[in-house]
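Participant: with the sequence up front, the predicted model follows.
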Amino acid sequence: MLRLALKTLRYRKGGFLASLIALFVGAVVVQGCGGLLETGIRANVKAERLAAAPVVVTGSQDYPGHAVGTATEPMTERVLLDENLVDAVAKVPGVAAAVPDISVPITALAGRPADASGHGWSSASLSPYKLVAGAKPTVSGEVVVDSATAKKLGLRPGQRLKASVRGIPHDFRVTGIAESRTATESALLFSDDEATRLYDRPGKIDDIGVLAAPGTNLATLTDAIGDAVAGRGAQVLHGDDRGVAEFPDAISGKQNLIPLAGAFGGLATMVAIFVVGSTVGMLMQQRRREMALLRTTGVTPGQLRRMVMAETAVIAVVAAGLSLAPGLAFGHFMYDVLVDQDLIPGVMIFSMGFIPRLVGFGATLFAALAAAFIASRRVSKVRPTEAMAEATLQTRWISPIRMILAFLFLGGATALAIVTASVMTGPIAASTAAPSAMLWAVGIALVSPGLCRWLAAALRWPVGWFTGLSGQLAMLNAYVRRVRLASAVIPIMLATGLATALIYLQTSQDDASNRIFADGLKADAVVSSQNGALPPSLVDTLSRLPQVAGASASVSSGGRLEKVLDEGKGDNDADRRVRPSRLDLQGVSASGARQTIARPVVKGDYGKLTGDSIVLPTDVLRDNDKDIGDRVRLRWGNGEATTMTVVGSFTPPRGFGYAMVPAEALLPRTTDGLLPQILVKAKPGVSSSDLKTALRKAAGDVPGLVVADRSEATAAHEQGDETGRVASFLLAAVVVGYAVIALINSLMVATAERRSEFALQRLIGSTRSQVMWMMSVEALVTALVGILLGTGVAAGALIPFGIALDGSVLPGGPGWIYPTIVGTAVALTFATILFPTWVALRARPVEATVAP
């Protein structure tokens, strides 16, 4: 059968090419998405400043003490180590030195915004940094600068350097210039005491660099250090994992990339399987006459199925082989886009090993063989005399397996829609709305022949009346050949439905977010800095201005409210079992909160947000059976747990819940401790220009200062949402682009297969223009039916999402998006149907009727 299969492929080049394209593109997309997922899972980051330390001990980002069976996300901020762990690591056999390391955020150098970090001089051995000029720092106010920064700023030993630490200006004397062969980021090296003072995290350090004794086995050393720090909130890294310790952004990058790549990969794999299955199934339907003829010559059903499976396997193996290099390139391309949009840090190493390639190959082969088996099953089981008659016109499409699958997919889509509308709230509803779009598409595709019959019947008379005799013939074709019409409609439905759903899911979120930001912005001005760091003391400075009614810091992070299930033994968090619930945190200043927060308190007072206090949403208080004055347990983003007193409650926007805490309590518990912005409310009668002038003057020489009024701040917020928008549009482009390729592929093959039909029409008197007009009407009907079904797919996802997001059944976003999608679908349908028709009509009718 393999030999026969190879011979048949030689004479079916069009079908072979169509299958090859669908399988090839599917394998490329699945492999590329798999590479992204592997990159996120591995989260490999090459060590630079810690390159000389073969083993690094850093804080564990795992959530401490969660109950068994309650999966949680990692901590949102960097988890610090207790400095007494240094002695414990130093005592491990094989450790030559255990060097504590801290990173101090340097936000400006020489009066200009900068991205640099400061460290103690003792940690210079971890890179290693070596002096090339001057001497090491010994007292407060001295600093060694890396050679690249020194060259850029024109610094030499003995000169003065102004540097801002977390937005606070300092003046240092440069004592030396140091050079490293591995570190690429700007670095300042202080004396150890100075670095500890600027670090301002008493009793804490970022990580420990371990220098091994000569001849020590690193694997054994890593295990021994792991045993020494077990149960103390630490993790031991080696190899490419070490880079995570010095680039904590890789932690958030991993948290962003894994769900994003999972969504990419899951949806892309489903689309690939669906598109490949549709393409192979359509090509098998076109060969019904050929397979029926084989049945009449004595070929058994099993032989027929084996021949078809062998053909398909050959094409799938060739396509998978050709996709290996492009799959790697495509994955790297998507990785570069995500890096450019700051969704993931560029220090993460793109990884694409054996597993993504195997998954791409397996998904492609499975989809192809499954489609070939299903498509060949019916014609291989009928009697030979019936097969010849049935091959002429396929009208039966219902089968028990098909209806069971349709019931499962449509039922699953309905269940997700109900969950989205009734259980989910806010942007998180997209996590169920997006998969429901794919389930709707597959379910509708399975029953599409029946739907096409009803829609064709509804369009038959109005279209036929407007388009004349050729149009009536086109509508008769569409009505009678509903199975073939369904094969042409499915890729249009898929492209239209998924494009509309995925794009409007994002634009609706953007619309809601921007509207909520504008409604919640009570302040008349927002003060920020280009480097994202303002001195915390500036809040009090601005609040004392005669033009200012109130000023409040504004800083964001994430945390969890914990319900303790079992206290365990002692005070060890590792023994305590809790049930955490995620909660976004907004840090504000009690002195200016009333004036700058737009949402009024339901109970309590914003002015009491000092110390260990918290203002919670009313629904969170109700769900936790708490009231004003009660105490709750809060786990900050850096892993610390604090018992907080509830001093107020408010009603946040539906689906956009958060809690408010004192900014002075939240800032030290963020990774960098940077104050990004200050909200300012003007006194009555103060103009916007006078307020901005006063704020700039009071801020003095803060590097990169930006003072924006309400409209400017709203515009900046809309611009800031571009990162998430680009990621969603990339997902839509990948999935929909593949669907468009399938649309072009399917329609061109389906139209080219009708050469003999066109020739027969011309032999009985039809002109070329009449055939072209008939096919134009068919193209219009095909596009209309596909767009109607695609709109149904999108509506099945967008309506529940809109209800969950803000109660609206209509999606938010630009109105031109949907007409553009529809217009593109119509244009592609006409082009892919009329072009092969025009090519087929170039041949003489007598020759076309006998052409293979």
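Facilitator: Thanks, I have it.
Participant: C-alpha from now on. contacts and neighbour counts both.
Facilitator: Fine.
Participant: my read is residue 223 is in a strand, agree?
Facilitator: No - under DSSP: H, G, I helix; E, B strand; the rest coil, residue 223 sits outside any strand and is assigned helix.
Participant: give me the neighbour count for it.
Facilitator: 11 (other CA atoms under 10 Å).
Participant: the strand or helix carrying residue 542: what's the following helix or strand?
Facilitator: For residue 542, the host element (DSSP states H and E) is helix 538-543. Downstream of helix 538-543, the first helix or strand assigned by DSSP H and E is strand 548-566.
Participant: which SS class is the closest residue to residue 555 other than its chain neighbours?
Facilitator: Among residues not flanking residue 555 along the chain, residue 587 sits closest, at 4.9 Å (CA to CA, 6 or more residues apart in numbering). Here residue 587 is strand, with the state taken from three-state DSSP.
Participant: and if you look at residue 211?
Facilitator: strand.
Participant: count the residues that sit near it.
Facilitator: What residue 211 shows, counting by other CA under 10 Å, is a neighbour count of 20.
Participant: likewise residue 439?
Facilitator: There are 24 residues near residue 439, going by other CA under 10 Å.
Participant: now swap in residue 62 and tell me
Facilitator: For residue 62, using other CA under 10 Å, the count is 17.
Participant: next up, a second structure to put side by side with the first:
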Amino acid sequence: MLSIALCTARTRWAAFVGSFVALALGVGLIAAMCLGLAATLDAPERLPERFARAPVVVKGNDVLRVPGSAGERTRKLAHPRPVGPEIVRRLAGLGPVTEDRSFPVRTGAGPEQLVGHPWSVAAFAPYVLAAGRAPQSDDEVVTTGWAGPGARIDTDRGPVTVVGTVTDLGFEDAVFWTDARAARLSPAVQHLVVAADPAAVREAVRADPGREGDVQVLTGRDRRHADPDPERDDEALLAANALLGTAGGITGFVSVFVVASTFAFAVERRRKEFALLRTAGATPGQVRRTVFAEALLLGVVASAAGCLLGAYGAPVLASHLVNEGLAPRWFAIGDAIWPYHAAFWTGLLVALAGVVAASWRAGRVGPAEALREAAVPTRVMTPGRWILGAGLLLAGLGALAHALLTDPSDLLHRKTYISRPMLFIVAFALLAPVLVGPLVRLIAWLPARLPGAGGMLIRENAAVGVRRTAAVAAPVLVTVALAGSLLGTTATLNGARAAETRQRTTADYVITGGAGGFDGAAVERVRAVPGTVVSVTAATAVHRREEGVALIRSEARAADPRALARTTELPLTAGRVTDLDDGSVIVTEEWERHTVGSAVEVWLGDGTRRTLRIAAVMSVGTGNNGAYVTPANAPGATVDRIDVRLAPGADAAAVRTALAEVTRQAGGRVLTTGRWLAENHPGTRRTTRTGFLLVLGIALLYTGIALANTLVMSTSDRARELAMLRLAGATRWQVLRLVAGESLLVVLVGAVAGTLVAALNLAGVRAALALLDVRSALEIPWAALGATSAACAALAALSAVAPAAVCLRRRAVESAGVRD
């Protein structure tokens, strides 16, 4: 069988080109993705940045630790604790100490994210003066190079003069004041550098058992936890890991689909060949082993080529992730070996799995029926295909119904709406031959009734050649369904979140602050504007322990309940906003305990443990409703938003002018509610959007391969049919238009079927939103569907017309087999 497979591969290599390219490309992509995953899992440990030269760093605690039945659970605190003055005095007795403060700085002349520090801590990075001198007075600063010596800059901390610059180390844009001025600008001490023995520092901290948990003592590599955003690299690696994992999974799914489709069509074209083998005495097992041997040979060669392709493609992928900001700047591909094994054996398994159904079908004909089977087209929908297609469809519908009845919010999670469409895609692809006939006749109904025979011939050719039509429509179905499901779901969810915000906000103006928010004086100036009702809120968080195991963080807002009730309409299902007080909390229905009046144990944003009464309950919605507490339960939270509602009879123009003036002094912005909603319209995260585009690009590439392979093979086999059209009087251009029209019709069939799959998935998402009491429109990405369908149509037309044009170069009587 292997020798026959080798001869077949050598003499019929053109039939295997499409499968080879699809498999090699799939293995290459899987190898590149796995190499990227290996790099994220084996990333080098990040070194300290701001305190690289500091001996010991004492940091205010920013981690909440809660014991549970399954061990200790930790979460980052929303408001880390500062280093208290008692600890500063105690550690000062061990050796020299340097107090560090970090605070946001706003200026129209510099980078968006500026941070201020005292000059004394610059030496621990170490920052080195590149020009000028150190600051000596309150209005003098040193920058990291974004403004040069002599520059006069207006900041929200007052006007300053740049007297020096330091070498930019790349991890922050900073402004350094004198130590005295920084202490007045930000009194809290966030870090304390101690020039003493680490053991002595730890002993001094442990000397006060009641305050030991308030600080962390960092030495060695642990000093990186005192850097700005110490988790940014870990978060970037986690996002890159999710992106690569999703893209790799989709690649595997699409490659199996395409390879199986191309193998099945190639086997169908060789029915006469297999029929002759059976007549010559070949057993069904021998025929199947021949097909398997061909797949094995193809899988080994294509997988090896794919691994080589992945080795060259992985560094390009890593560079793209870094350039797009989706991975840390030091991210690079390592020397892991397992990705090549994973890609190679996956490719070989895909090749063998893709040929299972085709080989079984090839060996089913009996010796006495071989020639008749070769001459007469067999039915496409076998019992196995019916069972598998219908089973997957019912499984998809059942899983969707179960989710809607038990946990509708699960359908809104990214992992769910990425994986769930696969069931429907495979089901519709298996049932495609059943859909082809009705869709072809429906779409071609009007063209078939136009003058001339072209429309009728296109319809009948597509309807009769069910297997060919289904083989071409299937990859189009996959691509269009993925585009519609993924992009449509994210657009629908973004629209739902925007609708929630719009329904909730009843204020006339929204005032937003910069990174540092608003201080108490700024808030009082806004409240003093006549003719207004003001609601001040601050971002915070509360943590809860559920089932004695999980420690769950909920984003929260701190607000005065009476003012909040006047400017915001919360989606309450029980209780009242005005019942909120310093001893209570407003929660959502997703909390384990969500009955009004019951007590719930929580940990506040700074880690303080409290038992609060539930004052009101909100619906779950899209999952962003969070929780509400009073300012007393949000220690350390900074006001970042002020909602303003006009009082009855107030002069809107005068109020707007007064608000603009007081907001300008505080470095904030006053926006109408409509403008604020437009600027804060929810969007898809960059990593998610990039991942979707990568997935859709892979699907479109595979679709092009499948279309080219199937149409080139099928059009070449129709040489006699095209010649008969020429002999019947059709011109060369009429025949080419007929071929192009038929390919476009089949693509349209696939696009319609893919749109039906996408509509089914989006209907499930919309039903989930309705059950969650979210009123929003269904967003169908018509532009993306149109662009995807147009790309498929162009590829199909080119793949069909090019081989047809080659066939038409021969004399019609020769192609038709007519002898003189």
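Facilitator: Structure received. Just so it is clear, the model here is predicted, and its values are computed rather than measured.
Participant: can you pull the TM-score for these?
Facilitator: TM-score of the superposed chains, computed with TM-score structural alignment, normalised by the length of the second structure, equals 0.80; 789 aligned residues with a CA RMSD of 4.9 Å.
Participant: buried residues in the helix holding residue 542 of the first structure?
Facilitator: 538, 539, 540, 542, 543 (16 or more other CA atoms under 10 Å).
Participant: looking at it, residue 740 of the second structure is touching residue 797, isn't it?
Facilitator: Yes - the criterion here is CA atoms under 8 Å, and residue 740 of the second structure meets it with residue 797 at 5.1 Å.
Participant: show me the residue at the heart of the first structure, geometrically.
Facilitator: residue 260 (2.9 Å; CA atoms, centre = their mean).
Participant: got the contact list for that residue?
Facilitator: By CA atoms under 8 Å, 6 or more residues apart in numbering, residue 260 of the first structure lies in contact with nothing.
Participant: the helix or strand it falls within: average distance to aligned residues in the second structure?
Facilitator: Using DSSP H and E, residue 260 of the first structure falls within helix 249-286. For helix 249-286 of the first structure, the mean deviation from the second structure after alignment is 3.5 Å (mean CA distance after the TM-score superposition for the first structure).
Participant: buried stuff in that helix?
Facilitator: Applying 16+ other CA under 10 Å to helix 249-286 of the first structure flags 249-255, 257-258, 260-286 as buried.
Participant: so where is stretch 346-354 of the second structure in the first structure?
Facilitator: Following TM-score structural alignment, the aligned partner range for stretch 346-354 of the second structure in the first structure is 363-371.
Participant: now do the matching stretch: distance to the chain's middle.
Facilitator: Averaging C-alpha positions (CA atoms, centre = their mean, to the nearest Å) puts stretch 363-371 of the first structure 27 Å from its chain's average.
Participant: what about that stretch, how far off from the second structure?
Facilitator: Looks like 2.5 Å for stretch 363-371 of the first structure (mean CA distance after the TM-score superposition for the first structure).
Participant: just the strands in the stretch 501-650 of the second structure please.
Facilitator: Assigned by DSSP state E, counting those that start in this stretch, the strands in the stretch 501-650 of the second structure fall at 509-512, 532-546, 550-559, 572-575, 584-588, 599-603, 609-618, 627-629, 639-646.
Participant: need these in JSON lines with distance to residue 29 of the second structure, can you?
Facilitator: Shown next, in JSON lines, are the strands of the stretch 501-650 of the second structure (distance: least, CA to CA, whole Å):
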{"stretch": "strand 509-512", "distance to residue 29 of the second structure": "44"}
{"stretch": "strand 532-546", "distance to residue 29 of the second structure": "41"}
{"stretch": "strand 550-559", "distance to residue 29 of the second structure": "37"}
{"stretch": "strand 572-575", "distance to residue 29 of the second structure": "48"}
{"stretch": "strand 584-588", "distance to residue 29 of the second structure": "43"}
{"stretch": "strand 599-603", "distance to residue 29 of the second structure": "45"}
{"stretch": "strand 609-618", "distance to residue 29 of the second structure": "45"}
{"stretch": "strand 627-629", "distance to residue 29 of the second structure": "43"}
{"stretch": "strand 639-646", "distance to residue 29 of the second structure": "45"}
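Participant: among those, which comes closest to residue 320 of the second structure?
Facilitator: Nearest of these to residue 320 of the second structure, taken as CA to CA: strand 550-559 at 32.8 Å.
Participant: where's the closest residue to residue 736 of the first structure other than its chain neighbours relative to residue 348 of the first structure, distance?
Facilitator: Of all residues not flanking residue 736 of the first structure in the chain, residue 495 sits nearest, at 5.3 Å (CA to CA, 6+ apart). Distance, residue 495 of the first structure to residue 348 of the first structure, by CA to CA, to the nearest Å: 33 Å.
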